[in-house]
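>>> Give me a model of this one.
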Amino acid sequence: MKSQTTNTIYFDYNRAKIEDETLINLYKSMLKPRMIEEKMLILLRQGKVSKWFSGIGQEAISVGVTTVLDKDEYILPMHRNLAVFTTREIPLYRLFSQWQGKANGFTKGRDRSFHFGTQEFNIIGMISHLGPQFGVADGIALANKLRDNKKVCAVFTGEGGTSEGDIHEALNVASVWQLPVLFCIENNGYGLSTPTNEQYNCENLAERGKGYGMESHIIDGNNILEVYSTLKKLVESMRIDPRPVLLEFKTFRMRGHEEASGTKYVPDELLNEWAEKDPLINFEQYLLAEDLLSEEKIEDFKTAIKAEIDENLDIAFAEAEITADETIELNDVFQNFVYQEVKASNNTEELRLIDAISLGLRQSMERHDNLIIMGQDVAEYGGVFKITEGFVEAFGKERVRNTPICESAIVSAAMGLSINGFKSVVEMQFADFVTSGFNPVINHLAKSHYRWNENADVVIRMPCGAGVGAGPFHSQTNEAWFTHTPGLKVVYPAFPYDAKGLLATAIEDPNPVLFFEHKALYRSIRQEVPTDYFTIPLGKAALLREGTDVTIVTYGAGVHWALETLNEETGIKADLIDLRTLMPLDTEAIYESVKKTGRVIILQEDSLFGGMASDISALISENCFEFLDAPIKRVASMETPIPFTKNLEDQYLPKNKFRKELKKLLDY
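Prediction:
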């Protein structure tokens, strides 16, 4: 093909039965983001924009996908998909404010670029970790399928992102569950500077669809009519026959990964080759040749778009800088939750911890018809601890869902369910396995409300703890990983009564909750528990014993070790505080007790350094120092991984040394 400077049309466009008006709209939809980008590049050189990720040359993909979807169908774009936002007709001043970190943007200056979502326009933006985006799309699509609303969603990534494990997990889940998702891979030649031959070892990424048991297509991403016509047909089919489809769009990134990167690593001949395939210029020449456009009409379009850009830039530039306000920042970490107490009835029965959790979960399923349970072996098998035994018969497999072994995709899917109006409880088979889903917990669930006002209505159940000889991979008490992360709530009950009431509240709460359940307590602890549904507020500790000698602060199995010690050492009169909730933490209960007793010992099962006891100790030092009659004492497990054999595990745990350290503190 000859160079574009000769006005030669590279593509053999097939308009089929596409109406003239649609053709013109497709052109205008590509022209607007191109002109915005060209303006942004000027502003970047002027120092008026801090960073820019260019999608020049890839507009046809975003425009085609967005145009064929209904406005209430979700799209999950990346940072080169400006045309998704403009085709959805987001007011430009809001986009400009977002890029400037102004209040009229979507993140209140807390994130930049396209790292945001908006329910108003059914767009769910990316996080820099790329891969979890596909899992979030799974959750959104699952909600659509459960509603049987004939809706499709589309999610984007680049060819580099397909190397991430989250992508593989999400594609597999979508195939197993037959979720109506368009998985859009923009194969644009380079992941930053790494070429495709160093990213994957196959000719086409679409070929992977066969391995997932998924329909796949290769589409020329620079041919707007091929994109539009193929996608229109696919979407119409998927609404009738819900299923995932893997799409590989062949395109090219004409500018650097971001402008500071440049394109020196790209051969000039490759840039020239792709310049001839420019989606906007080619389509413009086609419309001129078909007498659907004139030079005058093009100029009219450009004049109108330029005026719109300039007018909206003036609005954004005139907007005041955001004023830092500590109260606002702290209040936006969590969605506001107004706790409504449901009082416990007088009808009780003796339940083990495991039975109380199971009953509480069952009653929440009855109370919330939009609550979904997901996890490995949770359906017919009832979970490895049998907590969901009988749930399939009661609620059906649509709501009680076995998952593949892929923690990350399922946590991401839970985020997608929340976005699309569902609650979910995800069971980690063991709390240790959350490491395989750590990224979406920390970076999606925890940060979304703070970033763009989207809550994560997700509870993750975490069977944890030692004392059962399960060894290093099934026995960790890893709560401190999450108490360190703003945006997560952490619950750790020690008794059946508390577990049932706190689980109900955790599910009511629209924020993400890590719900820890100690395995060694599952069948060893019994208590009279109300049979009806009831709630207990998060952030309220329980005072189990009262005394003036010392304050004992603990949670989980530590509560029972402390009780055993106090039952045997009857001369010790202690305030025994069961925290129950680690985040939010009931500091008032701790301070009140410490100010009364003057001595405090903090007991945790986790290893010592960096654990809950360390922070509680620091808080007491800062707030109660003048009331202390002795140093604060922390007691915890050894600084080793958790061993398997009983003698080693007994040595590892702090149970046996707690009594010794308590007496030493009292003798100080």
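>>> From here on, just use CA atoms for contacts and neighbour counts.
Fine.
>>> What segments of the stretch 151-300 of the chain are helices?
Secondary structure of the stretch 151-300 of the chain, counting by DSSP state H, counting those that start in this stretch: helices at 165-177, 208-212, 224-240, 268-275, 279-289, 295-318.
>>> and the fifth one, what does it pack onto?
Packing contacts for helix 279-289, counted by 3 or more Cα pairs under 8 Å, 6 or more residues apart in numbering; DSSP states H and E, involve helix 20-45, helix 59-68.
>>> Ok, the shortest one next?
Applying 3+ Cα pairs under 8 Å, 6+ apart, we find helix 208-212 packed against helix 165-177, strand 215-220.
>>> Go ahead and report the secondary structure state at the spatially most central residue of the chain.
Nearest to the mean C-alpha position of the chain, by Cα atoms, centre = their mean, lies residue 444 at 2.5 Å. Following DSSP: H, G, I helix; E, B strand; the rest coil, residue 444 is assigned to helix.
>>> close enough to count as contact, it and residue 415?
Yes: using Cα atoms under 8 Å, residue 444 makes contact with residue 415 at a distance of 7.3 Å.
>>> Count the neighbours of residue 522 for me.
21 (other Cα atoms under 10 Å).
>>> actually residue 592, not the one I typed
12.
>>> Tell me how far residue 118 lies from residue 96.
Going from residue 118 to residue 96 by Cα to Cα, to the nearest Å gives 15 Å.
>>> who has more neighbours, those two?
residue 96 (24 against 16).
>>> Now that residue 653 has come up, it's in contact with residue 640, right?
No: using Cα under 8 Å as the test, residue 653 is too far from residue 640 to be in contact (10.4 Å).
>>> which one of those two has more residues nearby?
Taking neighbours as other Cα under 10 Å, residue 653 and residue 640 compare with residue 653 leading, 22 against 9.
>>> With adjacent residues omitted, what lies nearest to the more buried one?
residue 637 (4.7 Å; Cα to Cα, 6 or more residues apart in numbering).
>>> Just list the residues touching that neighbour, thanks.
604-608, 652-654 (Cα atoms under 8 Å, 6 or more residues apart in numbering).
>>> Could you dump these into TSV with distance to residue 545 and secondary structure added?
Shown next, in TSV, are the contacts of residue 637 (distance: Cα to Cα, whole Å; DSSP: H, G, I helix; E, B strand; the rest coil):
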residue	distance to residue 545	secondary structure
604	18	strand
605	20	strand
606	23	strand
607	25	strand
608	25	coil
652	27	helix
653	23	coil
654	21	coil
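>>> For residue 561, state which of these is nearest.
residue 654 (9.0 Å; Cα to Cα).
>>> Sequence B follows; please return its structure for comparison with A:
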Amino acid sequence: MQFQKSSLQSEELISLYKNLLWPRLIEEKMLVLLRQGRISKWFSGIGQEAISVGATMALQQDEWIMPLHRNLGVFTSRNMPLHKLFKQWQGAQDGYSKGRERSFHFGSKEHRICGMISHLGPQLAVSDGVALACKLKQEKKVSLAFTGDGGTSEGDFHEALNVAAVWDLPVIFIIENNGYGLSTPTSEQYRCAQLADRAKGYGMDSVVIDGNNILTVYDTVKGVRDYCIREQKPYLIECTTFRMRGHEEASGTKYVPKELFEQWQEKDPIKNYEVWLLNEGVLTDQDVLATREEMKTAIEEALQIGFNSRPTMVSANDELRDVHAPTVINNQRPALNAQRSTSSRELRMIDAIKEGLYQCMQQHSNLVLMGQDIAEYGGAFKITEGFVEEFGKARVRNTPLCESAIVGAALGLSLEDFKSVVEMQFADFVSVGFNQIVNNLAKVHYRWGQNADVVIRMPTGGGVGAGPFHSQSNEAWFVHTPGLKVVYPSNPFDAKGLLIAAINDPNPVMYFEHKALYRSVNGQVPEEYYEVEIGKARVVQTGNDISIITYGAGVHWAEEYATEHTDVSIDILDLRTLLPLDYEAIEASVKRTGKVLLLHEDTLIGGISGDIAAWIAEHCFQYLDAPVMRCASLDTPVPFNTELEKTFLAKARLDETMLRLLAY
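The predicted model follows:
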């Protein structure tokens, strides 16, 4: 192993040595603790420390890093207190994630480290968003994301590299190629000669380096950082290395040929660098001995503090509270209603959404819109038409067809205090970004206190003859996911106010907008910039015979039915928000009538009405005069033929269901 110190002074060489040795000694202690049963699980990076340490030391302290399981050197090189890391690894409540996350699945905004999720690939897109934020702020910074050789097979890897290249983002992508994805060798993972070759397909430069040489890693990343900032382009670095332990300790290493361990033992990053420093006269044997003893003492001291955590105090209220970032109530944005406004005028629902989005772009200079064809073309439904001329392409961004990467980039923007609105061209297409939403956006605040200031606009629903891939009602997919908020307006007034509230909310919000209502529903909408409170239902009309609890297009079906059946006193409740639900309003409606019909356009099985019905049975049984009934669409995909679609939709069974319920 050849070391080139370049222009580094002895103090810098020694600093690199100490930062390299520190995680190795910590890991050796962790393996002892694991055998003693004092910790439960460990992902070892022994043999790979030079990559984590060299890369981290080459960056500025305020530049974000997206590490993975075996990057202890990132955390230690950012000077995170060891005693608190010990608490984290034990699952102690006074660790970094309050006992809610394991080993390295946590982040810290203070240290500019983004917590990973087990799916690995999504981290790469988050780094795109951070780099975009730095670019928009005209800051001379990069972001850096790690992946393993196995992770390069995931779609997220390719999406993230493509977005970074297309948008000219200063991102450094590092592949730690240790030869195995758990037990699967690289010979069974890819056919290209080097993983770095994949960069060429994205118009990106790359390099393959010895990942066990700390000076090579440090010098390369430092040079690449300068390149990314100067050229405003991404770069891919493949670091060849080897994992000397199992994927995690329980999995062992029986699948690895013995001779590989012998070969790579000779390439140990710490032993070789230490020998070189001794030969160069930078260190003496006494220095090495003293450094190791000092570190071992520090580890024992940190352990004493780390194992002295208070017993876990379980509070369901605290757990529920931390699912969402707190929403600041701004008294300068009072809730309005169309009757009180002095400047209301009639708008179509699509125009109300456009106005709300436009006013938010004016209010928030840090708001970025992202989506397919939303710039010059104005989006599939023309909601953002004219925005690019007003706000520029930096803030109104056409995206490649890669929903997962764009949602991940939205989270990255949030790390740097930007807001973003992502437009799904159709709600159906969200499935290819599902993992980023339900596992990354939704859980990030609960896991390590980071908010995800992201709104995802979801043109949804049937009734327009668009078939099974452009007409789904998939809101129930997200209602099941703690950490998200789900809103679904039925009229122009609510559409504008809820969109503004969603953008002002620091939490991820799924904003559903029914395509069939865009141009078919008009209503009074104030010119003012106003919010409709998320989590509050709207009483459309009161009645005492029967309650219809619904949302979206179902509100209009219910109103139409009530108009045609004036002999029945119908109470109509528009939920407006599906997560969180307004249980107080639901209970009040049940009390008014004693008979409840739950109406939604989604298919019956797994739709949100099932949960509402269960809640009513559990909490309002004493007020019921009949069983709670559901009216929903058929349990089939949405058909293309309009006659078939009419039969599919819940509206086709509304009259029949009402008659059955009234008969009780």
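>>> what's the TM-score here?
Overlay of the two chains. TM-score (TM-score structural alignment, normalised by the length of structure 2): 0.98; 658 aligned residues with a Cα RMSD of 0.8 Å.
>>> Which stretch among the helices and strands packed on helix 208-212 of structure 1 approaches residue 324 of structure 1 most closely?
helix 165-177 (35.4 Å).
>>> Structure 2: matching residues for that closest one?
Aligned using TM-score structural alignment, helix 165-177 of structure 1 spans residues 155-167 in structure 2.
>>> and if you look at stretch 281-296 of structure 1?
The aligned range for stretch 281-296 of structure 1 is 271-286, by TM-score structural alignment.
>>> what's stretch 106-121 of structure 1 aligned against in structure 2?
Counting by TM-score structural alignment, stretch 106-121 of structure 1 corresponds to 96-111 in structure 2.
>>> related to what we said a few turns ago, in the match of helix 165-177 of structure 1, what counts as buried?
Neighbour counts over stretch 155-167 of structure 2 (16 or more other Cα atoms under 10 Å) mark 156-167 as buried.
>>> Between the residues you listed, which sits nearest residue 654 of structure 2?
When the buried residues of stretch 155-167 of structure 2 are compared against residue 654 of structure 2 (criterion: Cα to Cα), the nearest one is residue 156, at 43.1 Å.
>>> Now the closest one. Nearest residue, chain neighbours left out?
residue 121 (5.0 Å).
>>> Give the aligned equivalent of that neighbour in structure 1.
Using TM-score structural alignment, residue 121 of structure 2 lines up with residue 131 in structure 1.
>>> Run through the strands of the stretch 551-668 of structure 1 in chain order.
Ranges of strands in the stretch 551-668 of structure 1, per DSSP state E, counting those that start in this stretch, are 574-578, 581-583, 600-607, 633-637.
>>> And the second one against structure 2, how far off on average?
If I follow you right, that is strand 581-583 of structure 1. By mean Cα distance after the TM-score superposition for structure 1, the fitted strand 581-583 of structure 1 averages 0.7 Å away from its aligned residues in structure 2.
>>> Show me what that strand packs onto, helices and strands only.
Secondary elements touching strand 581-583 of structure 1 (3+ Cα pairs under 8 Å, 6+ apart): strand 489-491.
>>> What of the longest one?
For strand 600-607 of structure 1, the elements it packs on are strand 550-554, helix 557-568, helix 612-624, strand 633-637, helix 655-666, judged by 3+ Cα pairs under 8 Å, 6+ apart.
>>> Tell me who's in contact with residue 518 of structure 1.
So residue 518 of structure 1 contacts 463-465, 494, 556-557 (Cα under 8 Å, 6+ apart).
>>> Which of those sits closest to residue 312 of structure 1?
residue 463 (52.3 Å).
>>> Translate the closest one into the numbering of structure 2.
In structure 2, residue 463 of structure 1 lands on residue 459 (TM-score structural alignment).
>>> for residue 118 of structure 2, what are its contacts?
Contacts of residue 118 of structure 2 by Cα under 8 Å, 6+ apart are residue 105.
>>> State the distance from the corresponding residue of structure 1 for residue 261 of structure 2 to residue 278 of structure 1.
Aligned by TM-score structural alignment, residue 261 of structure 2 pairs with residue 271 of structure 1. Going from residue 271 of structure 1 to residue 278 of structure 1 by Cα to Cα gives 11 Å.
>>> now swap in residue 365 of structure 1 and tell me
53 Å.
>>> Now do the end-to-end distance for stretch 485-495 of structure 1.
26 Å.
>>> corresponding residues in structure 2 for that stretch?
So stretch 485-495 of structure 1 sits over residues 481-491 in structure 2, by TM-score structural alignment.
>>> ok so, going back, might one say that the match of residue 261 of structure 2 is in contact with residue 255?
No: Residue 271 of structure 1 is beyond contact range of residue 255, at 9.2 Å (criterion: Cα under 8 Å).
>>> on that earlier part again, show me what contacts the match of residue 261 of structure 2?
residue 254.
>>> measure it to residue 393 of structure 1 for me?
60 Å.
>>> hmm, back to that, give the equivalent position in structure 2 for the residue nearest to residue 653 of structure 1.
So, by TM-score structural alignment, residue 637 of structure 1 is matched to residue 633.
>>> which residues are in contact with the match of stretch 485-495 of structure 1?
Contacts for stretch 481-491 of structure 2 (Cα under 8 Å, 6+ apart): 323-324, 349, 438, 441-443, 445-446, 475, 478-479, 495, 498, 507-514, 517, 521-523, 534, 551-553, 555-556, 574, 576-580.
>>> And stretch 536-547 of structure 2, end to end?
Stretch 536-547 of structure 2: ends 17 Å apart by Cα to Cα.
>>> Can you give me the neighbour number for residue 250 of structure 2?
Neighbour number of residue 250 of structure 2 under other Cα under 10 Å is 12.
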